[in-house]
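Colleague: coords please:
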Amino acid sequence: MIVVGLTGGIGSGKTTVAGFFKVHDIPIYIADVEAKQLMVRSKVIKRKLIALFGEDAYDDGELNRPFIASKIFNDKNLLDQMNAIVHPKVAAHFKRWLKKQEGPYVIKEAAIIFEHQNENQYDFIITVTANVEERIKRVMHRDSSNRSKIEAIISNQMSDEEKIEKSHFVIVNDNLEDTKKQVQQTHLALLKAIKKLKN
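Modeller: Next up is the predicted model:
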């Protein structure tokens, strides 16, 4: 099965773009959503996260996201330790999911493909970009977060220019109607590229 990575910085609109691919009957795997669900479902992850963060990591059996976010925000070591617990489980879950899928290709949406040097796990990579001001507004609206916090996250992420250089396709998500057209074009280009691969 051909695996297409879909990535982009915070607020670029990866999930919106993934939804437009779904219209073309392409199976979509959102790594962040699955990770959050596994952090609640998996007893192993739960136990390890409590050992790492303490009892406050969970509140009434649910993941205490604000608490964890505050812990990892300025502590890269803690973030790396959390990722080392969660990411292997997500990767295993994705492999099981992949076996059940049908279609010309699947899309795996993941924010940090390049940051973790995971490019080799994908046949093609699409980067979603958007105007920085628009990205900040989206995240402020979505997460009720403040501007300086979002700007700090953006400055810590790999730049769009670097991501674009490493990608096979780019979708500029500044205007929804235009984004839909770009998804359609990218879908057709992917089908063509996959056909070439198989010949």
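Colleague: going forward, measure contacts and count neighbours with C-alpha atoms only.
Modeller: Noted.
Colleague: Mind listing residues that contact stretch 24-37?
Modeller: Stretch 24-37 has contacts (CA atoms under 8 Å, 6 or more residues apart in numbering) with 15, 18, 21-22, 63, 86-87, 90, 94, 101-111, 187.
Colleague: same question, stretch 177-194
Modeller: By CA under 8 Å, 6+ apart, stretch 177-194 touches Ile2, Val17, Phe20, Phe21, His24, Pro104, Phe169, Ile171, Val172, Asn173.
Colleague: same thing but at 7 Å, please
Modeller: Phe20, Phe21, Ile171, Val172, Asn173 (CA atoms under 7 Å, 6 or more residues apart in numbering).
Colleague: Now do the second one: how many residues are near it, please.
Modeller: What it means is Phe21. 20 (other CA atoms under 10 Å).
Colleague: Enumerate every residue touching it.
Modeller: Val183 are the contacts of Phe21 under CA under 7 Å, 6+ apart.
Colleague: ok, so what distance separates it from Asn173?
Modeller: Distance of Phe21 to Asn173, computed by CA to CA, to the nearest Å: 13 Å.
Colleague: Next, the structure of the following sequence, for comparison with the previous one:
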Amino acid sequence: MSVVIGLTGGIGSGKSTVSGLFKALNVSVIDADVVARQVVAKGQMALKKIHDYFGPDILIEGELNRPKLREIIFADPEKKNWLNKLLHPLIREQMLTQLADAKGDYVILEAPLLFENKLETYCDYVVVVDIDEQVQVKRASARDNNSIEQIKAIINSQIERQLRLQKANFVIENSTISLLQLEKSVIALDKQLRALQ
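Modeller: Now for the predicted structure:
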């Protein structure tokens, strides 16, 4: 099995951009958010169970009504707990299968909540994309069209920046650099990661 590199960072840190730069270097990237969508796709058993539990309003044309589900589980911790118990094992199993099937010197597991969901236990090393909080709030609110208060609430629900940095093996600093400089950082890190065999 390839060396597994966890890739994480707070909201608006540029994690997806970094992940895209790794993909451009022919590195396999398993995205936890994509896997989470796959397990509740049309025709999946998990979607049927969600439909049975939450009722027909939870679907739109056979697809999961994500905004409606989000609304329900934020208002009801018991329902959120039920959903987590259903989905977390399925997501983990699917991620581990994809990680085992990945080829190359190393594979990246991209997860915004890597530490919060204890996914670092599946990683040999962790890369954190780090960003100054003021820049983070500005970027994330511009990108997602969310209020600054909403972005700050999301930041506060994630692991503290200092703790995330303490847990990192490698850090990509992304507060003030251009895309070209970011690309150079990723290319340099790629060389280091390939040498970890």
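Colleague: Next, the TM-score between them, please.
Modeller: Remark: TM-score between the superposed chains equals 0.86 [TM-score structural alignment, normalised by the length of the second structure]; 194 aligned residues with a CA RMSD of 2.1 Å.
Colleague: among the contacts of stretch 24-37 of the first structure, which ones are buried?
Modeller: Buried members of the contacts of stretch 24-37 of the first structure, counted by 16 or more other CA atoms under 10 Å: 15, 18, 21, 63, 86, 90, 94, 105-111, 187.
Colleague: what's the most centrally placed residue in the first structure in contact with, if anything?
Modeller: In the first structure, the centroid-proximal residue (CA atoms, centre = their mean) is Ala110; its distance is 2.4 Å. The neighbours of Ala110 of the first structure, taking CA under 7 Å, 6+ apart as the test, are Gly5, Leu6, Thr7, Ile30, Ala31, Asp32.
Colleague: taking the residues you listed one by one, which sit in strands?
Modeller: Among the contacts of Ala110 of the first structure, the members falling in strands (DSSP state E) are Gly5, Leu6, Thr7, Ile30.
Colleague: Among the residues you listed, which one has the most neighbours?
Modeller: Leu6 (29 neighbours).
Colleague: how near is that residue to Glu119 of the first structure?
Modeller: 11 Å.
Colleague: Kindly report the same for Phe94 of the first structure.
Modeller: 16 Å.
Colleague: Same question for Gly61 of the first structure.
Modeller: When Gly61 of the first structure is compared with Glu119 of the first structure (using CA to CA), they lie 35 Å apart.
Colleague: quick one, which of the two is more surrounded?
Modeller: Glu119 (16 against 10).
Colleague: how close does that one sit to Lys76 of the first structure?
Modeller: For Glu119 of the first structure, the distance to Lys76 of the first structure - CA to CA - is 22 Å.
Colleague: now Ala35 of the first structure
Modeller: With CA to CA as the criterion, Ala35 of the first structure and Lys76 of the first structure are 18 Å apart.
Colleague: Likewise for Pro88 of the first structure?
Modeller: Taking CA to CA, one finds Pro88 of the first structure at 18 Å from Lys76 of the first structure.
Colleague: Equivalent analysis for Thr15 of the first structure, please.
Modeller: Thr15 of the first structure is 25 Å from Lys76 of the first structure, by CA to CA.
Colleague: and the residue nearest to Asn146 of the second structure when sequence neighbours are not counted, how many residues sit next to it?
Modeller: Using CA to CA, 6 or more residues apart in numbering and skipping the chain neighbours, the partner closest in space to Asn146 of the second structure is Ala140 (7.7 Å). Using other CA under 10 Å, Ala140 of the second structure is surrounded by 21 other residues.
Colleague: From the contacts of stretch 177-194 of the first structure, which land in strands?
Modeller: Ile171, Val172.
Colleague: of the contacts of stretch 177-194 of the first structure, closest to Lys195 of the first structure?
Modeller: Closest approach to Lys195 of the first structure among the contacts of stretch 177-194 of the first structure (CA to CA): Phe21, at 18.3 Å.
Colleague: Per the alignment, name the residue of the second structure opposite Asp178 of the first structure.
Modeller: Using TM-score structural alignment, the equivalent of Asp178 of the first structure in the second structure is Gln181.
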